[in-house]
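> what's the 3D shape of this:
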Amino acid sequence: MLEGKSMTTLPIVETQSGDVSAYIPTNVISITNGKIFLSADLFNAGIKPAINVGISVSRVGSAAQIKAMKQVAGKSKLELAQFTELEAFA
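Alright, predicted model coming up:
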């Protein structure tokens, strides 16, 4: 920070064969407040925006949400995760 100002960054990282565990994708979080992973499979399935919510993260998370939103989001995330897991085995 310079004189009470901040800098906003929006790094864009392309993974090799979708490997999100490589050095750069895993270390992007250290310079940002989160990361959003886009999925070609979701895009090709017609899901837009094609955000893979299972591996996208936010440092802020629920700290920035009101109580009602936390309750809805928590339940929705669980239901989406369960649906996605069941869909993978269908």
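> From here on, just use CA atoms for contacts and neighbour counts.
Noted.
> any idea which helix is longest in this structure?
Using DSSP state H, we find that the single longest helix of the chain is helix 67-89.
> Alongside the first, I'd like the structure of this one:
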Amino acid sequence: MSENPYSKMSLEELNTKVKTLKSVTSIFSGILFVLVFAVVFLGIRKGFSAISIVPVALIPILIINLGTLKKIQDEIKSRNS
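Next comes the predicted model:
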């Protein structure tokens, strides 16, 4: 099992990383939501095309970002308790 890379970071660095990751993830999820809506709307109006898989292909990035955010928050909680 590999070592936790967040254990080497200071608490201030972790808090900064959480703040940045939260803002990036929220912006990304908003854009992804708009993209899903646009693909569904255009799919109904003009038919689905190969570009319709783009939102589905971007969902793993959102899941990875949320997992990373949870790991960092768990590290912060473990240091505070």
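> Fetch the TM-score of the aligned pair.
Remark: TM-score between the superposed chains equals 0.33 [TM-score structural alignment, normalised by the length of structure 2]; 44 aligned residues with a Cα RMSD of 3.7 Å.
> Now the longest helix of structure 1: buried residues?
For helix 67-89 of structure 1, burial by neighbour count (16 or more other Cα atoms under 10 Å) applies to no residue.
> Check stretch 31-48 of structure 2 too.
By neighbour count on 16+ other Cα under 10 Å, the buried set for stretch 31-48 of structure 2 is 32, 36, 39.
> Quickly note the distance from the last one to residue 64 of structure 2.
Residue 39 of structure 2 sits 23 Å away from residue 64 of structure 2, taking Cα to Cα, to the nearest Å as the criterion.
> coming back round to it: and the longest helix of structure 1, what does it pack onto?
Helix 67-89 of structure 1 sits against no helix or strand, with contacts defined as 3 or more Cα pairs under 8 Å, 6 or more residues apart in numbering; DSSP states H and E.
> what distance separates the helix or strand where residue 55 of structure 2 lies from the centre of its chain?
Assessed by DSSP states H and E, residue 55 of structure 2 sits inside helix 54-80. Remark: helix 54-80 of structure 2 is offset 6 Å from the chain centroid, using Cα atoms, centre = their mean, to the nearest Å.
> Point out the other elements, helices or strands, that it touches.
Using 3+ Cα pairs under 8 Å, 6+ apart: helix 54-80 of structure 2 touches helix 11-46.
> Next, the angle helix 54-80 makes with the helix it packs on.
Put simply, helix 11-46 of structure 2 runs at 160 degrees to helix 54-80, going by axes from the mean of the first three to the mean of the last three Cα atoms, to 10 degrees.
> Report how many residues lie close to residue 15 of structure 2.
Residues near residue 15 of structure 2, counting by other Cα atoms under 10 Å, number 14.
> Any figure for the gap between the residue nearest to it when sequence neighbours are not counted and residue 39 of structure 2?
In space, and not counting its chain neighbours, residue 15 of structure 2 is closest to residue 76: 7.9 Å by Cα to Cα, 6 or more residues apart in numbering. Going from residue 76 of structure 2 to residue 39 of structure 2 by Cα to Cα gives 38 Å.
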